[in-house]
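Undergrad: Sharing a model that was predicted from the sequence below.
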Amino acid sequence: MKNFKYILGLMIIFGSFLQSCQDDDQEFGEVMAPSNLSIEATVVNADAENPYGDGSGQVQFEASADNAINYKFTFGDNTTTNVSNGNVVHSFTSTGINEYVVTVIATGTAGTASSMTTSVTVFSEFDDPETKSLLTGDDTKTWYVAAGLNAHLGVGPVETATPDYYTAAPFEKSGNPCFYNEMITLSLDENNSIVFNHDNNGATFFNADFLSVGGGGGSEDQCLPFDTSGEKFLNLASAQSGFGEDVSTGTQMMISDGGFMSYYIGTSTYEILEITDDFLYVRGIPSSNPALAWYVKFTTDPRGGGSGNDSAEGKELVSEFGNLVWEEEFDGDALDTDSWNFETGNGDNGWGNNESQYYIADNAVVNDGTLKINAIAESTNGFDYSSARLTTKDKQEFEYGRIEVRAQLPSAGGTWPAIWMLGSNFAEVGWPASGEIDIMEHVGNDLGEVLGTLHYPGNSGGEGVSKGTEVENVASEFHTYTLEWNADHILFAVDNVIFHEFENNASTPFNQPFFLILNVAMGGNLGGTIDPNFTQDTMEVEFVKVYQ
């Protein structure tokens, strides 16, 4: 585990010199070297009690110069970085008291430059032996781009920890094979330092903003010849994003001498969001656009398959889908029949489950910002209970994506609320050939146990592939029930924590459009015995959202 010892002594001694050079190459127009270069260094989180900071080893540098278009920082610890605005926070990670010579080179037109050097003495301690061991296997470990996983490459806003703008499907970048042919080997030297070796087989996959670095041009990402050979070092430090433990490990990697993690975005610093023995998920911010964050997944499997998601259960769901394509927030005082259908009756043999209710439209009520599906003990068309069942069949159907439904469930014995989906070809092929995805099922006779289940040929009825989780206050509070669904896996989550994962493949019926169903059944094969004192109970739905 990480150990932060809040002892940090920092003495900044400014001994600087200024130099500049010019090249009167008329191709660039007027050549102007940066001038008036200055640099300030501030200990992060310093206060009266901790004048030298909070123990993270972080120092904020602010450089400025007239006519500068880029600033390169060389920190004296085998790491460098380039920024356009001159501002950077750097974590010094060597334990004990160490002096570093920090050099800033401000670059202007035609390559003209001015530089300033500052002496920085730092005493800090940061130790994350667990991450170091997982990265290196306590000796040597080789990592490959997890090409076979969804969202192995993605991009999103820097404020969040999810690639909301774009994610790559498995092997989507096969047209740029250099990306999937790279190997990163991490090992420990005699000083227990992490040695970084990057074998890209002579070509690297460049982000479009950095094609000039590889000698290319154009407006699209592409593979370009690029030399990544040579031994570098990888330092671990406290991450600066401020994301909590449920999102990030809290540790970042800093690679020396311009090293990078396979996809070139002009940074050598990567926050580790997740790491296991065979799975590594990192986040880097490109120097060209600090408002973006790029994400890359790695695996120890040379085929790019990885098994990092095999243990997804119990983890926070980091979605690969960020485009909201449909939402229903139940505003107003009536159901939107452009999106929803009422299904009525008792179906064939209680909808095939020996259910005891008769569905009518009147039991679905929209008011006060929610949909209320009411199950009532009353004589209705020859049955002792009434309820409601709604579908989006032929109106809102989806193939893959993230489906979120926020609901508060009934608790009475015999109630059986469900949030589920059927394949849109149900009328043609029947059940279970159409496939069924039960995002949430709950029975009042087993209060708090929520199930996520899949039914399909060979695994239908009581043989469905199912797993449950305990949800506190399931009937007194709203919870968000989520399905994350693609061609490779189907994830079930409650309040964004995964409790069930299914490995999807081309042989299942879960690779076609599905429609949504909301209902509350009474009794039946799963609902069980109905409380003889039952009068009425309700499933209340706050919203339904679909992302793709």
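TA: Yes, it's here.

Undergrad: contacts and neighbour counts: CA atoms only from here.
TA: OK.

Undergrad: Which parts of the stretch 101-250 of the chain are strands?
TA: 113-124, 126-127, 140-145, 153-157, 166-167, 183-188, 194-199, 203-206, 222-225, 232-238 (DSSP state E, counting those that start in this stretch).

Undergrad: same deal with the stretch 301-450 of the chain?
TA: Under DSSP E, counting those that start in this stretch, the stretch 301-450 of the chain gives strands at 324-328, 341-343, 357-359, 364-367, 370-380, 383-387, 389-391, 397-398, 401-408, 415-423, 436-442, 449-455.

Undergrad: which one of these is the most hemmed in?
TA: Stretch with highest mean neighbour count among the strands of the stretch 301-450 of the chain: strand 357-359 (a mean of 28; mean count of other Cα atoms under 10 Å).

Undergrad: Please compute how far that strand lies from its chain's middle.
TA: 41 Å (Cα atoms, centre = their mean, to the nearest Å).

Undergrad: Now tabulate the strands of the stretch 101-250 of the chain in a markdown table and tack on distance to residue 269 and mean neighbour count.
TA: Shown next, in a markdown table, are the strands of the stretch 101-250 of the chain (distance: least, Cα to Cα, whole Å; neighbours: other Cα atoms under 10 Å):
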| stretch | distance to residue 269 | mean neighbour count |
| --- | --- | --- |
| strand 113-124 | 19 | 22 |
| strand 126-127 | 16 | 20 |
| strand 140-145 | 17 | 22 |
| strand 153-157 | 16 | 21 |
| strand 166-167 | 21 | 20 |
| strand 183-188 | 15 | 21 |
| strand 194-199 | 13 | 20 |
| strand 203-206 | 16 | 25 |
| strand 222-225 | 22 | 20 |
| strand 232-238 | 9 | 23 |
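
Undergrad: Any idea which of those gets closest to residue 369?
TA: Between residue 369 and the strands of the stretch 101-250 of the chain, the shortest separation by Cα to Cα is 30.1 Å, and it involves strand 153-157.

Undergrad: this is the comparison structure:
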Amino acid sequence: MAENWSQIRIQPCEFHITVKKYNKSLHMKHIIYSSIFLLLSLGCYSCQEEDISVGEIIAPSNILITASIVGTDADNPYGDGSGTVHFSAEADNALSYQFVYNDEVVASPSGAKTYNFSNTGLHTYTVTVVAIGTGGLSSSASVEVEVLALYEPPADLVTMLTANSSREWRIKAEAAGHFGLGPVGGSIIAEWFSAPAFDKAATGMYDDRFIFNTDGTFTHKTQGTIFGKAAIIDVDLGPTTEDTPNDCCQEYENYPLEEYSTTWSLSAPGGVETLSLSGIGFTGFYIGGSHQYEIFRRSANEMVLRTTDWNNEFDWWFVLTTEEEAADNEVDVKYTNLIWSDEFDANGAPNPAKWTYDEGVGNNGWGNGESQFYTRRPDNVVVEDGSLKITAKAESYEGNEYTSARIKTQGLFGFTYGRVDVRAKLPEGGGTWPAIWMLGANFDTVGWPATGEIDIMEHVGNNPNVVQAAIHTPSSSGATVNVGSITLSDVAAEFHVYSVNWSEDEISFLVDDELYYTYKPGTKDANTWPFNADQFIILNVAMGGNLGGTIDAAFSESIMEIDYVRVYQ
């Protein structure tokens, strides 16, 4: 057992025991100390001399509990009515803490715990803190808090969650951004990491179902395993020999845990609708902490949740839905009438009856911090040998280090509902960011994102062969969660057909006629849905920027080659 403690040396009638700092969980510490006491009791009862050097084993003392009621001031001595109280505990010689309320024990290594007391009115609650020290010795103390709870959750929120206890929620695995993380208190969904669709398929996550019963109980159907941080699972649930933490992040991907039940409640600290789960209750990925989830956004069948992990390091994001994943892989409307196309048969500049240009550097690199200067020079955009070629180059031009081209049908052609097929071969190289996309024809009058944006295809050279599609609306713009991706094998070497199928009820994205992402407008889109009016088509290759990232210092040039653009209704 090659751990971080040195030795136990035993001689007849004499013990010399040295225990160095042990960095495993509290459970293992208990085993070590229990073993030491067993050795002492078995080996030294008849000795006349004892020399024991174990270090002091002292029960924690001087427990100090601080209770901070949210919203307390001179006019509101019992809080703002949310019923939320933050507790913190400290004690001499304590290694860890447990909080006990209403016969429920919750471990908290840091000594911090938040409760949402939801009984309406002014009530007194007793919370007990157990401080645990060396050898498992413990001491406890209690505190009483008088808290006002006035919050009555909106009826539509309760109905959304429960639907009379008949609905089951799940992680929306098929949507990019269904799981991710960002800074504590951040407002951008999954700002630092956004999981692609089905990214965690190998974990005990996607089969889980969450039921919010009308009687206040929460049922978590786990299918036998869960996904979560190993360090906090070891403390809260206990170590396991049935799963090994992964190398990248020290996570249990399939920690054994059967279906369980606990309770749920709603509050609104600071005016933010918040869902609280008691005990070990969680959704998607176990990170301990307060088990409180801010409802960042919600509709009748979907909600975006944000919660802070146990050590206050990250905010974690989850998208939950009640809709089961579509069983088929078909678009809802099939469009077959060709209404507009460019086959790029005539050599020279792009057809001026069909295409116009964006030129220059735009505002802040076209709003994305891009590094290229867009031109209409043949060096950057030309039709030859039956295809359109947009070339991004590393060259000094008008004070910029890169050139490229962006052409569009704005003012020449637009349409509402239909299918677009673009057969293209993509550029390669770190920093390249080719895009096939659309904007609302009213862009000049209403601006972005009110105009709506449909990204048929985007590719990042720093993440080769991963093609993504997205939509941007006032409900989700910028780092939108409305995004899907697919991994191909040869986007820079072979042509593929990139498509969008746009109907009144859904927008679907395909590659080589394979459907990989569909978005259907929900309640949140009711007043901001822009995709019921004309859009125009844009083709470009950007360099760097928010999505393109770092440009390879060795980059010289690369081409996006387009065989045809076809629009059907």
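TA: Cool, the structure landed. Since the structure is predicted, the reported quantities are computational estimates derived from the model, not experimental observations.

Undergrad: where does the TM-score land?
TA: Scored against TM-score structural alignment, normalised by the length of the first structure, the superposed chains reach a TM-score of 0.56; 386 aligned residues with a Cα RMSD of 5.3 Å.

Undergrad: Of the strands of the stretch 101-250 of the first structure, give the one that comes closest to residue 280 of the first structure.
TA: strand 140-145 (8.3 Å).

Undergrad: quick revisit: the strands of the stretch 301-450 of the first structure into a markdown table, with extra columns for distance to residue 541 of the first structure?
TA: What follows is the strands of the stretch 301-450 of the first structure, written out as a markdown table (distance: least, Cα to Cα, whole Å):
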| stretch | distance to residue 541 of the first structure |
| --- | --- |
| strand 324-328 | 10 |
| strand 341-343 | 16 |
| strand 357-359 | 18 |
| strand 364-367 | 9 |
| strand 370-380 | 5 |
| strand 383-387 | 15 |
| strand 389-391 | 12 |
| strand 397-398 | 19 |
| strand 401-408 | 4 |
| strand 415-423 | 10 |
| strand 436-442 | 13 |
| strand 449-455 | 16 |
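
Undergrad: so which of these gets nearest residue 196 of the first structure?
TA: Of all the strands of the stretch 301-450 of the first structure, strand 401-408 comes closest under Cα to Cα, at 36.9 Å.

Undergrad: Would you check the span in the second structure matched by that closest one?
TA: Using TM-score structural alignment, strand 401-408 of the first structure lines up with nothing in the second structure.

Undergrad: helices and strands around that strand, which ones?
TA: Packing partners of strand 401-408 of the first structure (3 or more Cα pairs under 8 Å, 6 or more residues apart in numbering; DSSP states H and E): strand 479-485, strand 536-547.

Undergrad: Quick check: which of the strands of the stretch 301-450 of the first structure is nearest to residue 228 of the first structure?
TA: strand 401-408 (37.3 Å).

Undergrad: Run the angle between the closest one and strand 324-328 for me.
TA: Between strand 401-408 of the first structure and strand 324-328, the angle comes out at 20 degrees (axes from the mean of the first three to the mean of the last three Cα atoms, to 10 degrees).

Undergrad: Show which residues not belonging to the helix ranked longest in the first structure make contact with it.
TA: Longest helix of the first structure, by residue count under DSSP state H: helix 129-136. Counting by Cα atoms under 8 Å, 6 or more residues apart in numbering, the neighbours of helix 129-136 of the first structure from elsewhere in the structure are 1-2, 138, 141-142, 186-188, 194, 236, 275-277.

Undergrad: Now with 7 Å, please.
TA: For helix 129-136 of the first structure, contacts defined as Cα atoms under 7 Å, 6 or more residues apart in numbering pick out 1, 141, 186-188, 276-277.

Undergrad: With stretch 227-235 of the first structure instead?
TA: Contacts for stretch 227-235 of the first structure (Cα under 7 Å, 6+ apart): 93, 194-200, 202, 253-257.

Undergrad: residue contacts, the closest residue to residue 567 of the second structure other than its chain neighbours?
TA: With Cα to Cα, 6 or more residues apart in numbering as the criterion, residue 567 of the second structure has its nearest non-adjacent residue at 4.5 Å, and that residue is residue 420. Residue 420 of the second structure makes contact with 499-501, 566-568 under the criterion Cα under 7 Å, 6+ apart.

Undergrad: And residue 526 of the first structure, which helix or strand is it part of?
TA: helix 524-527 (DSSP states H and E).

Undergrad: other SSEs contacting that helix?
TA: Judged by 3 or more Cα pairs under 7 Å, 6 or more residues apart in numbering; DSSP states H and E, helix 524-527 of the first structure has no packing partners among the helices and strands.

Undergrad: about what we covered before: need the helices and strands packed on strand 401-408 of the first structure in a markdown table (columns: distance to residue 428 of the first structure).
TA: Formatted as a markdown table, those follow (distance: least, Cα to Cα, whole Å):
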| stretch | distance to residue 428 of the first structure |
| --- | --- |
| strand 479-485 | 23 |
| strand 536-547 | 25 |
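
Undergrad: Including distance to residue 84 of the first structure, could the contacts of helix 129-136 of the first structure go into JSON lines?
TA: As requested, the contacts of helix 129-136 of the first structure are exported to JSON lines (distance: Cα to Cα, whole Å):
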{"residue": "1", "distance to residue 84 of the first structure": "35"}
{"residue": "141", "distance to residue 84 of the first structure": "35"}
{"residue": "186", "distance to residue 84 of the first structure": "30"}
{"residue": "187", "distance to residue 84 of the first structure": "33"}
{"residue": "188", "distance to residue 84 of the first structure": "34"}
{"residue": "276", "distance to residue 84 of the first structure": "35"}
{"residue": "277", "distance to residue 84 of the first structure": "37"}
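
Undergrad: Of those residues, which is the nearest to residue 88 of the first structure?
TA: Looking across the contacts of helix 129-136 of the first structure and measuring by Cα to Cα, the closest to residue 88 of the first structure is residue 186, at 26.3 Å.

Undergrad: list the contacts for that closest one?
TA: By Cα under 7 Å, 6+ apart, the neighbours of residue 186 of the first structure are 135-136, 140-142, 194-197.

Undergrad: Quick check: which element contains residue 56 of the first structure?
TA: With DSSP H and E as the test, residue 56 of the first structure turns up in no helix or strand.

Undergrad: Not counting its neighbours along the chain, what's nearest it?
TA: Once flanking residues are discounted, residue 56 of the first structure sits nearest to residue 238: 6.2 Å by Cα to Cα, 6+ apart.
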